[in-house]
Every structure is written in structure tokens, then in C-alpha cells.
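>>> below are the sequence and a predicted model; questions follow.
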Amino acid sequence: MKIKLGLKFKMITMFLVCIYISMVLSGIIMRSFVKGNVDYTSRISNVNIKFIKELKKVSNKSNEINKVIEKYEKKYKENNLKIYIINNKEKILYKGSTSNEKSIDLEPLIDKQITLQDEIRYDGNGKGVYYSRISAVKVNNEVVNVLVKGNINPIKVDHFIDRHSGDIGSLLMIIIFIIIISIFIRPKLKYIKEICHGLNEVAKGNLKYRIREKGKDELQLIAFNINNMSEELERKIKNERKIEKSKQDLITNVAHDLRTPLTNIIGYVEIIKERGYKNKNELLKYIGIISNKSESLRKLTNDLFIYTKLSSGSITLNITRFSINELIEQVIDEYIDLFENNNLKLKEDLIDENIIINGDADKIARLFNNLFTNAIKYSIKPSDVNLKLIKEGEKVIISISNKCNSLEGEDINNLFERFYIADKSRSKDKNSSGLGLAISKTIAELHKGKLSADYKNGVITFVLEMKI
């Protein structure tokens, strides 16, 4: 089974994607919580308000006004700002110690303040802004202008999130990463649990259980192998049970098939020993029966021996290259008289091409001997037996057909079982061992071939397929 994308590749890709998504989301969330940390005017605005209030309370005496200016000049100086008190004629009446201008044109400053509706002009570099604020104050019935101006420095706002934004961002990214990767790997974890459940079912003996195969990765390959293992175990267990049953049937059938002729032989031997025969002709008859029964035993034991060796694999095939056409012609020559004596006519349909195969000629000849013997025993007489040999690609196909008594479908499936003989035929041939077709099928399989049977319209056909 081909794996398209390995689990390792998928996990690495998933890991990188989760890291990227967690970084993006944590950045978006942090930006939404972390406010602008630079403030330019909030503190100065509060100072301005207090400064103006105190100026309104003093009398128009320079020493009192200067005291108020001195009081607030320090705070303004910290922010790089200068203080001026100017009359309507733009004459500087009072100023701070750091203020050095002798005259100031208020009109541009007033216009800017009205236009911007703000008291700052941000220069955009984050290092400072130009600040000016003009306030009209009435001091002892005289209106004066209080001007505060200069390049104000930004003030850092000290929030908890701002102070720990790096740690909070890292922690947030880890939490998001865990959540996302948990979502991504959940199907895989669920599939692993499904595989574990399948293994438990197989361990309990439920070999029919099949794990769902999906993913085209190592997990799917594991599920595929477990399913194959279950199927193979189920097949082997069934085969073991079949073999065990076959062993029991073998013992039963051998005991049955040996007991009957042995009983007859022993019976007639006892008669001869006790001189229970009337005359010489009767004696010869009993001896003939004993001979026939002994021959049946010999054939049964011989077939059983051959079948056991073939099935166990202990037999060694003598593989040579030979002409299958010539081999069939030789077998036909041996059986042609038997066909005629049983009122059967063998019709041949063999191709002219000489077909050479690799195999054990003696074993293949025995296969055809069994098929011809089977046709002679169970054909309806008189009738024709058709033998056909053709070539299809890299295979040679030989078929033998003959008319026979009606067979049920289950008989066809069981014909190659050892000791199986169709009931209608058993009564006709007491000497059949029931191993002929089983031996033939085993020989075909040892040659990597196939022997099958088909019954249709009163005609049974055995088909042998072998590689050239």
C-alpha cells in the first residue's frame, strides 16, 4: 500500500501551521488590549488648570504673580515648556526664568489653536511634539494671555499589561497553540483510539471485526495490516478446523473402507480353513472373492499413500520438459480398449500445435488416468466422452466431458474432497477409493495449475489449466 503523505510530514506541517496561527492571534489580541503608551498632554493639562486658577486669585502685583510662576515653572521646565504672561498689546508682562523671548506674536498661535482644536501638534517621530496653549485670564479687571509653549517630551504611561506585555504575549501564544493543535490532532487521536479498540476486539477473538481505513498515512497502513492480519488469522483458523475435521473424516473413512473388505476376507478365509466349501469350484470362487477384496485393499492403501505424500509436500517432483499432446495420446492408447469395452466412444479434439510444458510427466499421466477412469466408471452407457485440448495465451486447457446421472450443486463442490463419492455412484462401484479426484487436484496444484468441475444439462466437465 502506497503512503501519499507520511504522518511525520503531516505532524511537522500541522505544528508549523499552529505556531503561525497562534503568533498571529496572540499579536492581534495583545494589540487590542495594549493601549497607546505615549501621553503628551494629560499631565500638563492638569498643571495648566491649577496654574490658571491660582493666577485668577492673585492681585495684579508682580511679586505675587512671579511667585505663582515660580511655583509652577519647575513642573513646566520638566516637560521642556516655557511660561509667558502677555497683554493684549502682545507685550510680555511676566515670564519664567527660562523664557528669553522679548516679544511674541500671538496671532499665529491663536489661529493654530482654533484651527486644530487641540493644544498639541504631533511631529510624528515619537520623540516629542510642539506644544502651545493660550489661556485668557482676568487679573484685577485686566485680561491677560497666559502662554505655555515648547517642545514637550512624551510621557510613558505605566500600565500592568504594558510592563508585562512580552510575558503575557508569550503565555497567550502558548495557550492558543495548545488549543489549536488540540483541535487539529483530535481526529488523529480519535482514529488511534479506534485502532486500539479494533486490536482489543481482535485480541478477544472477534476476527470478523474490521477497522475503518482512512488517511493514506502510517495509521491507515496500521489499520490495513491489522485487517489483513485478522482476515489471515480467520482464514488459518478455518483452515485448521477444516484440516482437523478432515483428519477425523480420514480416520473414519479409512476405518470404514478397510473394515468391509477385511471382514469379507477374514470371513472367506475362515470358511476355507474350516473346509466349508462344497467343491473345488466353490473354493475357487471364495479365493477369487478374497483376491478381489485384497486388490481393493491394495488399491485403497496405495491411493491413500500417494495422496498423503502429495498433500504433505514430502514428495519430490521430477520436473522435465515434455509434450502434453504426446502424453495425452499415450494415455488414450492405454484406455481406448477400456472405453470400447464399456460401450463408450472417446472423441478427441486436440490442436495440431505441439505444446511443451514443464512438469512431472508421471504425475500428470496419473492425473489423466484418474480422470479417464472416473469417466469410464460414472458415464451413462452408451454415450460419448469428449476430450478437448486448446491453447489460450500462456496456458494450455484440457477438458474431459461425459454424460452422468444427475448431480446436485453441492456434489460438484465436494467431488475433489478425499473419500467423497456421489451417493448415486457409490452403489455402482464398491471398489472406488474416493481418492482419485483428490489426488488429481493435488497434482494439478503442485504444478501451479488448476483442476475444476462443472455440471450442466446432465454433462459433467473436468477442466485442467496449466501454464506453458
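Cool, the structure landed.

>>> please make it C-alpha for all contacts and neighbour counts, starting now.
Noted.

>>> any idea how far residue 355 is from residue 114?
114 Å (C-alpha to C-alpha, to the nearest Å).

>>> scratch that, residue 82 is what I was asking about
Residue 82 is 21 Å from residue 114, where distance means C-alpha to C-alpha.

>>> of these two, which one has the most company?
Remark: of residue 82 and residue 114, residue 82 carries more neighbours, 22 against 11, as counted by other C-alpha atoms under 10 Å.

>>> the more buried one contacts residue 74, doesn't it?
No: Residue 82 is beyond contact range of residue 74, at 9.9 Å (criterion: C-alpha atoms under 8 Å).

>>> burial count for residue 274?
Neighbours around residue 274, by other C-alpha under 10 Å: 9.

>>> helix or strand: which one has residue 349?
Assigned by DSSP states H and E, residue 349 falls within strand 344-350.

>>> now do that strand: distance to the chain's middle.
Chain-centre distance of strand 344-350: 55 Å, with C-alpha atoms, centre = their mean, to the nearest Å.

>>> quick one, strands of the protein?
Shown for the chain, the strands assigned by DSSP state E span residues 38-39, 82-86, 92-95, 120-122, 129-139, 142-152, 155-156, 320-323, 344-350, 356-359, 383-392, 395-403, 450-456, 459-467.

>>> below is structure B, check it against A:
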Amino acid sequence: MKIKFTPFKWLGRIFPFNWIGDIFRFSFKMLIQGVNKVQESIRLQLIVTFVICLLVSMLTYSLSATFFDQYNKVARIDYTEGKAEIEREARSIVTRLQYKLSGISEDEVKPIIEDMVQYSSYKMLILSLDGKVLYKTPNTTETQVDVHHLISNAMNERIYNDNTSKEFISFFPIDLVSEKAYLVVSGIPRPQIEYDPGSSPIPLIAAVAAFIGLFYWLTKRKMKDVEELAQGLLEISKGNLDYRVPHKSSDELGSLADNINHMAKELQRTIEEERLAERTKNELITNVSHDLRTPLTLIIGYLRLLKDKNYENERQAETYLNIAASKSEKLKGLIDDLFEYTKLSNHGVSLAKERVCLNELIEQLLEETVSYAEENELVLERHLPAEKLMAHIDADKIIRVFENLLTNAIKYSSKPGVVSVRLTREEGYAHICVINNGDPIPEDELDKLFERFYRIDASRTSSTGGSGLGLAIAKSIVENHDGKIWAETVGREIRFCVRLELIDS
């Protein structure tokens, strides 16, 4: 679920400067957008999860290493600080000896060194350039020193940093009044105990365990979603198309769940359509067999009578022959209607569309139907607009639609009575309604009127001359024109309406 960002109006009251509030609002908005982006992407979720686990494992390693290193620390003797102390002692003496720019006399050197000796046990020498001892502390016995060897030892000590208890020597050049000299301070460096951290594999093991455990815990719910998707696919593959995978996230897994559900829905719809098509095919075969068998049985019966000369006179034979011929024509009409419906349903008929005036087409059709209406004691009323309504249609096919509607209206109207035809324009479409009064049609059966071979009651059977395909053929023709046909009833008034798209006059 996404977090919706709502600006905080009270920030201006908290912060004295607007720009501080703006920075806070902008930062908060960027944070929310970032959270939403992470929620929408598994890749970003894995990256964030990996970073969090890595940081926690590093913190775990640091804390455990601190604890275990202190617990396993190793003691060692270190002389570094003792050597540094000797070095500082020598520098301190040099600083005091060289406060005069013109040099210092030997008499001035002795009090300084003696003063330093009171606080130190180190050996101190003042050497001439050739190594002669000019002054020394009481704890020193040398009278002559090899300066070259002394410098070599001191340099080796500094280069190799030998951390042992050997004597450490520090020397500095000084300026006496009479000559150049060296100050040499030496002694055994004071030892100091240092503790080195010990090594242990436990911090690394703890860090790896923390990473794996936290990664498993953070990805547990997502893996559960994946398992549910897999289980859903397995369930659908077994044929349970009513099963739906739960939608739990807005990332790619959520989209996958939606696609799986859509796939199951479409498969279910396709299978239902195939079942309906199979059932419809079976019903069609049954209905066609029934409607073809009735006239065919009569034809065969009368032809057999004629063949066996089972008639009393020529007049009766002629009657049998006329009945057989009439039933043959009816049988031919039924077969023609069936072929026509099949072609229209499978879009096997190409429409010869042309620009046609609906006013004139309906007017002409009504003129041709007047005599048939009068024979049935009906009056045809027309309500046509003065404006010419033009449509791009196949005139012959549309005429067949209205002929069927008018014929049905006349055939099933209450006699005497009126049949009305109304043509109106509504939002770029032409609405044509054929209206008659007759027995009310139940609301739930209005849509079934356009199904093939459907008849409401026994009064509308093949004995009335209908094939049961007229309205089904009319519906197919109208739908092939991207139009719509429907029936509605108000009391005893029955309306069959057609909607066709108009074109500019």
C-alpha cells in the first residue's frame, strides 16, 4: 500500500524561517517518494534489504570483535615509550644548553647536566668531534668514544626499530664556546606492558550469521508471496479456474498476481464460450432437425400417396401435389434462412454499403406493405422527420431487417389495430421503432426473441409460416452494421427498435 504524502501546514508555525520548513517538506516528500519507489520494485527492495543486512552484519562484527578482542588480548613488553623518554630527556638538555647564540662554556654545562641527573639515571656525555669525553655523569666510565660507531648504532636503532631492552643512545650536536661537541644520552629504556587484541573467528561467524538470519527474516514474507503464486498456478493448472491469487503488493509480484487472475478469468470465459458454442451447436442441430423433419415428413407422405396412386380422383391427387409443393417451398425457405444466418453469424457475407436515405427507404417499404396490412385489418402509421437522415448501409440487408419487423408486427398484432413506424435522430444515431399492440411479452423473454428458433408460446410455431430465424438474422445484419437492435414492451404496446449510425448529409 502506497504512503500518500500530505504537506504539513503547521511547519510554518514551528520553524521561524520559511526556507527551513521548505527544506523539511521537500526532504520528507523525497523520502515518501523513495519509499513508494521501493514498494513498486522488487529489485530496489532486494538492494535495500542487502544494504540493511550488510550494515547490521558490520555492526555485529564491530561489537563482537571489540568484546572478543578484549577478552583474548595478549600482553607484551614494549620499550617504545622508554626510548621516547630518553629522546625527550636529551632534547630538554639541548634546549637548555643552546639558549645562548654565541655558545656555552664547559663551566655552564656542568650545572645543567648535574641538575638533570638528580631526576634521571641515564648516562650523559659531552664529546668532542674526535670522541674525547669532555664531561660525563658519575655513572659513566668512558674517556674516549668511537663517534663513528656511536652514530652507526644510533641510526640502526632508528631504522630497524629494535623493540628490545638493549641500551638506547640519543645524541645531538651542541656548540661550546671553545669547540663543536656532541651531547650523548644513553640508558636502558623503561619497559611498559602493552596488550594486543587477540584474534578470534567468532566475530566473523557472528557477522555472517547476522547477515543470513536478517536477510532470511526480511525476505520471508516476499518468498511466501512467491510460494502463494506458485500454489495458485498449480491450482489453476488442475482446472480450478475459480481460484484467484491474492494481491498483496504493488510491485512486480502484485502485477504477476493480477496477470494470473486475469489469465484464469479469460480461460474461464473462453471455456464457457466454448461450452456455450457446443451447447448452441447441439441445440441448432436439434432445432434444425425438428423443423426440417416436419415438412419433409409431409412431403414424403404425400409423394408416397401419389406414387402408390392412393387417391380417389385427379382432383385429390392435385391437392396432394399442391401440399407437397407448398411444404417443399417452406422447406427451401427454412434452409435458405439457415444458410443466411450461418453466413451472417460467421461474417461470411460482405456488405455492399452505400449512402442511403433512411426516410426514403422506410417510406418505400411501407408502401409495399400497405396491402398486406389491410388484409390483416391493420393500419400503417408513419412518423418520419422532415430532415433527411443518411446512413452508410447495405440497403438490401437493412430492408430485410425492417421487412421482418413489419411482418412480425402485422402477424402478431391485435386485429383490427394500428402498426406505427417512427424514425428519429438521437445524438448522431437514427432510431427506428416498429410499434404494435398485442399479447404482452414477459420482460425476461425480450432478449430471447433474437435467439434462433426461439418461440414464446404455441401460437408462434412453424405453422404460422415462420422459420424461427427471422429475428436472429435481423440481429446479425444490424450488428454487422455496428448497430443495435432490441425489443421493449409497455403494457400491451410492443416495440422493436433499431439504432444505426448516421453520416453527414
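Right, received. Where do you want to start? Computed from a prediction, not measured in an experiment: that's the story for all the values here.

>>> ok, which of the strands of the first structure comes nearest residue 285 of the first structure?
Nearest of the strands of the first structure to residue 285 of the first structure, taken as C-alpha to C-alpha: strand 344-350 at 29.9 Å.

>>> who does that closest one touch, helix- and strand-wise?
Counting contacts by 3 or more C-alpha pairs under 8 Å, 6 or more residues apart in numbering; DSSP states H and E, strand 344-350 of the first structure packs against helix 324-341, strand 383-392.

>>> quick one, which of these is packed in tightest?
Sort those by mean neighbour count, taking mean count of other C-alpha atoms under 10 Å, and strand 383-392 sits at the top with a mean of 17.

>>> residues in contact with that strand?
343-351, 375, 396-403 (C-alpha atoms under 8 Å, 6 or more residues apart in numbering).

>>> the same query, at a cut-off of 6 Å, please.
With C-alpha atoms under 6 Å, 6 or more residues apart in numbering as the test, strand 383-392 of the first structure has contacts from 344-350, 396-402.

>>> which residue numbers in the second structure go with that strand?
Aligning strand 383-392 of the first structure against the second structure (TM-score structural alignment) gives residues 417-426.

>>> can you give me the buried ones in stretch 236-249 of the first structure?
Across stretch 236-249 of the first structure, burial judged by 16 or more other C-alpha atoms under 10 Å covers no residue at all.

>>> follow-up on the earlier one: as TSV, the helices and strands packed on strand 344-350 of the first structure with distance to residue 37 of the first structure would be great.
As requested, those are exported to TSV (distance: least, C-alpha to C-alpha, whole Å):
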stretch	distance to residue 37 of the first structure
helix 324-341	100
strand 383-392	90
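
>>> average gap between the match of strand 383-392 of the first structure and the first structure?
Mean deviation of stretch 417-426 of the second structure relative to the first structure after superposition (mean C-alpha distance after the TM-score superposition for the first structure): 2.4 Å.

>>> next one: residue 474 of the second structure from residue 373 of the second structure, what distance?
Residue 474 of the second structure is 21 Å from residue 373 of the second structure, by C-alpha to C-alpha.

>>> do the same with residue 263 of the second structure
From residue 263 of the second structure over to residue 373 of the second structure the distance is 54 Å, taken as C-alpha to C-alpha.

>>> my read: residue 321 of the first structure touches residue 361, true?
No: using C-alpha atoms under 6 Å, residue 321 of the first structure is not in contact with residue 361; the gap is 8.5 Å.

>>> more crowded one of these two?
residue 361 (19 against 11).

>>> what does that one correspond to in the second structure?
Match for residue 361 of the first structure (TM-score structural alignment): residue 395.

>>> same check, this time on residue 137 of the first structure
In the second structure, no residue is paired with residue 137 of the first structure, using TM-score structural alignment.

>>> how many residues are close by residue 137 of the first structure?
For residue 137 of the first structure, the tally of surrounding residues (other C-alpha under 10 Å) stands at 17.

>>> list the residues that contact it.
143, 144 are the contacts of residue 137 of the first structure under C-alpha under 6 Å, 6+ apart.

>>> 8 Å - rerun?
Contacts of residue 137 of the first structure (C-alpha under 8 Å, 6+ apart): 52, 55, 56, 143, 144, 145, 146.
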